[in-house]
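J.: Dropping a prediction and its sequence here:
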Amino acid sequence: MPVLILIVIGAAAGFLATRFMRVQTDVPTTIAIGIGGALVGWGILRFLVSVTGWVAAFVGAVLGAVLLIWLWQKYVSR
């Protein structure tokens, strides 16, 4: 079951990532990109949370806010 969930989440993440980065790939490559990205992102976040605790949450919040501001400036405020 966890493998199936990883494939589904990886496919969705890969699809979104390839659309955000404007990359045209086939379905297996898109799924592989998503699964790889999920594993790398999970590892980085696990490491940050275990090492820094609340500081990682703060950094994540700042990065999330910066991302939202960038998206808003790029797509909404035109």
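T.: Structure received. Only a predicted model underlies this, so the values are computations on that prediction, with no experimental measurement involved.
J.: Going by C-alpha atoms from here, please, whenever you check contacts or count neighbours.
T.: Noted.
J.: immediately after whichever helix in the chain runs longest, which helix or strand?
T.: Selection of the longest helix in the chain by residue count, based on DSSP state H, yields helix 27-52. Downstream of helix 27-52, the first helix or strand assigned by DSSP states H and E is helix 54-71.
J.: and that following helix, which residues are buried?
T.: Under the neighbour-count criterion of 16 or more other C-alpha atoms under 10 Å, helix 54-71 has residue 56 buried.
J.: between that helix and helix 27-52, how big is the angle?
T.: Following axes from the mean of the first three to the mean of the last three C-alpha atoms, to 10 degrees, one obtains 140 degrees for the angle between helix 54-71 and helix 27-52.
J.: this is the comparison structure:
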Amino acid sequence: MPVVFLIIIGAAAGFIATRLMRMETDVITTVAIGIFGALIGGIALRVLLTLTSIAFGFVGAVLGAVLLIWVYRTYFQK
């Protein structure tokens, strides 16, 4: 079943991409462009999300530490 969805999504993505780039291709080439484009885009998006999640994790850690220092200074420091 996932293969069928991959082919359907690939065909739609390939059709849109070939129209945006003004290419005239046959159905097989359009589907192949869509499937390979989905694979490349999926891998690139996962790498980007992994890198940004590390950066956001660091930013979250810094904000958490700042909040903890504020709470300590406000409520516990005399």
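T.: Nice, I can see it. Keep in mind that what you see is a predicted model, and the values were worked out from it rather than measured.
J.: How alike are these chains, TM-score-wise?
T.: The TM-score (TM-score structural alignment, normalised by the length of the first structure) is 0.67; 56 aligned residues with a C-alpha RMSD of 1.8 Å.
J.: Once aligned, what mean separation remains between the longest helix of the first structure and the second structure?
T.: Between helix 27-52 of the first structure and its aligned stretch in the second structure, the superposed structures give an average distance of 0.4 Å (mean C-alpha distance after the TM-score superposition for the first structure).
J.: could you say what helices and strands that helix packs with?
T.: With contacts defined as 3 or more C-alpha pairs under 8 Å, 6 or more residues apart in numbering; DSSP states H and E, the secondary structure elements packing on helix 27-52 of the first structure are helix 2-20, helix 54-71.
J.: let's see 7 Å
T.: Contacts defined by 3 or more C-alpha pairs under 7 Å, 6 or more residues apart in numbering; DSSP states H and E place helix 27-52 of the first structure against helix 2-20.
J.: tell me the centre residue of the second structure?
T.: residue 45 (3.4 Å; C-alpha atoms, centre = their mean).
J.: Would you check the span in the first structure matched by stretch 60-73 of the second structure?
T.: Residues of the first structure matching stretch 60-73 of the second structure by TM-score structural alignment do not exist; the stretch lands nowhere.
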